[in-house]
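*Asks:* my questions concern the predicted model and sequence given below.
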Amino acid sequence: MTPEARLAAAIDLLHAVMEQPRRPADAIAAEFFRARRYIGGGDRREVSDLAWGVLRQRLRLEWWIGQTGVRVTPRLLVLALLILGRGMKPGEASKLFMGGRYGAGTLDVGEEEVARSLAGKPLVGKDMPDGPRLNLPEWALPGMRARFGAALEAEAAALEAAAPLDLRANALKATREAAMAALGMEAVPTPHSPWGLRLRGRASVAATPAYKDGLVEVQDEGSQLIAALVGAKPGMRVADYCAGAAGKTLAMAATMANQGRITACDVSAPRLEGAAKRLRRAGVHNAETHLLSPGDRWAKRRAGQFDRVLVDAPCTGTGTWRRNPDARSRTTGEDLAELVGKQREILSISAQLVRPGGRLVYATCSLLPEEDEAQVDGFLQAHGDFHAVPLAQAWAEAGMPGAPPCEGPHLALSPAAHGTDGFFCAVMERAS
């Protein structure tokens, strides 16, 4: 493909993303390229890099375009990225917009004027409001300020950096050292998880024998630490109440040495089908799946039967924005309010499952206090038979090496401070 054709394809992909604002961009991109199998691997990377460059900087690009008074379009977003983000001169950028069958069409007079107005401007302007300057949506700023205070700028910058690829060695099949050797890629042990491996650079892990044979799983180190804090041991009964694709179910099965029973629950049948495949590949024999449906009485029938219940709650995902940059624009303040109510409801339901003396572990991949500490505080006030287990105690009882990576009563991880995605985890115990 010519550079002009790649630009046109990137604009088409952005159109598809903007027309489906509630869907993740990576899912839309997968469909987009499946329908265009004539786009080869190298061209696909170039198209994706351009589209994802726009998605990563969309808040800033839209602010600059907004200063011109012109309506934001995918064409203008790409044009703004070329000038503001890649340092092209307006005339140089406009040459990539060509007519013909494979071009995006030439710029009109208004678009040319926007290009000239952006010339010489920095992508990050000192006069920008905090939202676009920090690349954070306005609705998330109050919570981010409350969380990080003076460290907000450093954390915002870390949320823009490329995320590493972390793996978890499957202790059911191999030690971390054996998994690293079998992987055959340059990797280093993660600093906090005793099972973690961090790859350097891009890698296609799914194609390796180590992955196909279940020796490793893709899992951020922070997620591994949450699974460890559950403290699931051989012989226990464990519920993973919002299991998704069962990443933490797999990790807990390893700490249980395949002994006892884990029930992985979720509201999505496709996610649970994917989970079942991962469980088989990893050699997990002590897990079953359960599809939660409206009116489901499963939780009531199993009240008080579980030693450990993990609630990896649906959340805004602010801690994963370096991996999912489109979520900055896809998620709204209304979503936050709705999710806070849903989290409260899920916590209340899942608490019924915990036996006396058992533990309820609440986790999110959010950096916002409304979804984290505030939820835990509200739950403990409403459920007097539960109390918080200090992080240091839960860490030691889980047999984790050294000291926890952060201070405070709960686990609170962030990209700048800990090198992981943003995660929160609180351990609560029910009175005997």
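*Replies:* Done, it's in.
*Asks:* switch to C-alpha atoms for all contacts and neighbour counts from now on
*Replies:* Will do.
*Asks:* which residue sits closest to the spatially most central residue of the chain, ignoring its sequence neighbours?
*Replies:* Central residue of the chain (Cα atoms, centre = their mean): residue 320, 3.5 Å from the mean position. Closest residue to residue 320 apart from its sequence neighbours, by Cα to Cα, 6 or more residues apart in numbering: residue 421 at 5.6 Å.
*Asks:* number of residues surrounding the one you found?
*Replies:* Residues near residue 421, counting by other Cα atoms under 10 Å, number 28.
*Asks:* and for the one 4 residues further on?
*Replies:* Other residues near residue 425 come to 29 when the count uses other Cα under 10 Å.
*Asks:* what do you get for residue 66?
*Replies:* 12.
*Asks:* surely it meets residue 72?
*Replies:* Yes: the pair residue 66 / residue 72 is scored as a contact, 7.3 Å apart, by Cα atoms under 8 Å.
*Asks:* return the residues in contact with the residue nearest to the centre of the chain.
*Replies:* Applying Cα atoms under 8 Å, 6 or more residues apart in numbering, we find residue 320 in contact with 159, 365, 366, 421, 422.
*Asks:* what's the top strand by length along the chain in contact with?
*Replies:* Longest strand of the chain, by residue count under DSSP state E: strand 354-364. With contact meaning Cα under 8 Å, 6+ apart, strand 354-364 is reached by 226, 229-230, 303-315, 317, 347, 351, 371-372, 376, 423-432.
*Asks:* in the helix or strand following that strand, which residues are buried?
*Replies:* Using DSSP states H and E, the helix or strand that follows strand 354-364 towards the C-terminus is helix 373-382. Buried residues in helix 373-382, defined by neighbour count with 16 or more other Cα atoms under 10 Å: 373, 375, 376, 379.
*Asks:* let's bring in a second model and compare:
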Amino acid sequence: MARKLNTRALAARATRQIIDQGRSLDAVLPSLFEQVDLSAQNRSLLQELVYGVCRWYGELDALAGQLLRSPIRNKDRELHFLLLVGLYQLRHLDTAQHAAVAETVSGCQQLNKAWAKKLINGCLRSYLRQPPELSADAAHLSHPKWIAGALETAWPDYYNDIVQANNQRPPMCLRVNRRQGSRDQYLEQLHKQNFSALADPYSSDGIVLQQAAPVTALPAFAEGAVSVQDTAAQLACDLLAAQPGESVLDACAAPGGKTAHLLERHDDQLALDALDISARRCEQLQATLNRLQLDAHVVNADAADTQSWDQPDGGYDRIMIDAPCSGLGVLRRHPDIRHHRTAADVDNLVAQQQRLLHGLWPLLKPGGRMLYLTCSILPAENNDQIDAFLASHGDAMLTELSHPSALVLSHGVQTLPGVHEMDGFFYSALTKAS
């Protein structure tokens, strides 16, 4: 008889791969789900445990350090993560305490470390008897010092709101494909299937689910009726303001959410080139378009190297640069970023962004609009980046943007997690002089 899989042990192994070995959450969890046969309930629990430990790692690690008499040896590092999984349940979930302790201790067996049951049990029960005291800014412990410092410097008035939001589960946001039906019609379908859902007040195509659900449970997801996309990302379509019949370049298009939104809005009446430098991500982009029954010219190329791919005669009416960035505006959705990103990465990303802006500007028609956006909240990647670009391009004019849920900056608009009801995105629109 096959041994029952222990979800806590699986979570410990997964979080170790992410935090110690530098693998991404988006790679680890899908791979794990393919390898093990779990019920829908246990898949959901496993995902919650892995995301939760990644979000609260700093806090949980500090707690473990106080509960352990001495650090767990490197060769038994999975046990350290198993302890963190147990602490996360006791501290942040509504799991019954006895079940959380028993299942976590049982995980030692699956990790082939049955000798550690007493150790893990003792630490968890010690926590229940008298939780160690942490500093009042415990939430900040789950942000690397360089990230915490950068956020506090950039946004001193909003810093606490941002770091608190980064450690919370974000809502699940949907984008309705208006080619297949209206938002009201899709809301009606959701309500008939007992989903608690609301119209997004900041996106005319958006819906916010009160509780996350597998995409396979969403009505007509496979047929392309709806996509998962945060509100902040949905703003791109309106801010680019493309018109039917125009030529459009989505320069960093994968996995395809913004490309698809443009095509849905304009019923395929755009000549749209969708580029991405990654062949694998181009496949994801094409799969997105196929599911939504949309068509675009997908090109695997380095957008900034304009000699390596073909453009339409005369250039583009609209160019959207969803630039590679630090991702510090989406830490709540991608908690593994805080374990992988470094301060040096930001300098490299700023250089990549500059290369895209400078390389693609000549392809914009006179009178055309370029929309630059990131899912970062660092000024160096955003407002400062556009300031430098304007200083070196006399034919570039800033186009004023506004949104009811965004901060208006000198060179664009910025949303912040915990301050606005969406992820952290920056948008700037530039018009080329005629």
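*Replies:* That came through fine. These figures come from a predicted structure and were not determined experimentally.
*Asks:* please state their TM-score.
*Replies:* Overlay of the two chains. TM-score (TM-score structural alignment, normalised by the length of structure 1): 0.85; 416 aligned residues with a Cα RMSD of 3.2 Å.
*Asks:* what's the matching range in structure 2 for the longest strand of structure 1?
*Replies:* Residues 364-374 of structure 2 are matched to strand 354-364 of structure 1 when aligned by TM-score structural alignment.
*Asks:* now find how far off-centre that stretch is within its chain.
*Replies:* Averaged C-alpha coordinates place stretch 364-374 of structure 2 at 24 Å from its chain's average position (Cα atoms, centre = their mean, to the nearest Å).
*Asks:* could you give me the buried positions within stretch 35-55 of structure 2?
*Replies:* For stretch 35-55 of structure 2, the neighbour count (16+ other Cα under 10 Å) marks 38, 43, 46, 47, 48, 49, 50, 51, 52, 53, 54, 55 as buried.
*Asks:* and the residues you listed, which two are furthest apart?
*Replies:* 38 and 55 (23.2 Å; Cα to Cα).
*Asks:* returning to what we had before: right, and out of the contacts of residue 320 of structure 1, which lies closest to residue 334 of structure 1?
*Replies:* Nearest to residue 334 of structure 1 among the contacts of residue 320 of structure 1, with distances taken as Cα to Cα, is residue 366, at 15.6 Å.
*Asks:* in contact with residue 395 of structure 1, which residues?
*Replies:* Here residue 395 of structure 1 is in contact with 229, 403, 404 (Cα under 8 Å, 6+ apart).
*Asks:* residue in structure 2 matching the first one?
*Replies:* Here residue 229 of structure 1 is matched to residue 239 in structure 2, going by TM-score structural alignment.
*Asks:* residues contacting its match?
*Replies:* Under the criterion of Cα under 8 Å, 6+ apart, the contact list for residue 239 of structure 2 reads 371, 401, 429.
*Asks:* if we use 10 Å, what do you get?
*Replies:* Residues in contact with residue 239 of structure 2 (Cα atoms under 10 Å, 6 or more residues apart in numbering) are 320, 369, 370, 371, 372, 401, 402, 403, 427, 428, 429.
*Asks:* that older thread, nearest to residue 100 of structure 1, of the contacts of residue 395 of structure 1?
*Replies:* Checking the contacts of residue 395 of structure 1 against residue 100 of structure 1 by Cα to Cα gives residue 229 as the nearest, at 58.5 Å.
*Asks:* how close does the closest one sit to residue 212 of structure 1?
*Replies:* 27 Å (Cα to Cα, to the nearest Å).
*Asks:* how much does the longest helix seen in structure 2 stray from structure 1?
*Replies:* The residue-count maximum for a helix in structure 2 (DSSP state H) belongs to helix 343-360. Compared with structure 1 after the fit, helix 343-360 of structure 2 shows a mean deviation of 1.4 Å (mean Cα distance after the TM-score superposition for structure 1).
*Asks:* other SSEs contacting that helix?
*Replies:* Judged by 3 or more Cα pairs under 10 Å, 6 or more residues apart in numbering; DSSP states H and E, helix 343-360 of structure 2 is in contact with helix 145-154, strand 316-322, strand 364-374, helix 383-392.
*Asks:* got the buried residues for that helix?
*Replies:* The neighbour-count check on helix 343-360 of structure 2 (16+ other Cα under 10 Å) flags 346, 349, 350, 353, 354, 356, 357, 360 as buried.
*Asks:* so which of the buried residues of stretch 35-55 of structure 2 belong to helices?
*Replies:* 43, 46, 47, 48, 49, 50, 51, 52, 53, 54, 55.
*Asks:* what segments of the stretch 101-250 of structure 2 are strands?
*Replies:* Along the stretch 101-250 of structure 2, the segments classed as strands by DSSP state E, counting those that start in this stretch run 172-176, 197-199, 206-209, 226-228, 247-250.
*Asks:* which bit of structure 1 covers stretch 319-330 of structure 2?
*Replies:* Per TM-score structural alignment, the counterpart of stretch 319-330 of structure 2 in structure 1 is residues 309-320.
*Asks:* what's the first-to-last distance across that stretch?
*Replies:* In stretch 309-320 of structure 1, first residue to last residue: 23 Å (Cα to Cα).
*Asks:* next, count neighbours for residue 200 of structure 2.
*Replies:* A count of nearby residues for residue 200 of structure 2, using other Cα under 10 Å, gives 18.
*Asks:* actually residue 280 of structure 2, sorry about that
*Replies:* Close neighbours of residue 280 of structure 2, defined as other Cα under 10 Å, add up to 12.
*Asks:* surely it touches residue 299?
*Replies:* No: using Cα atoms under 10 Å as the test, residue 280 of structure 2 is too far from residue 299 to be in contact (11.7 Å).
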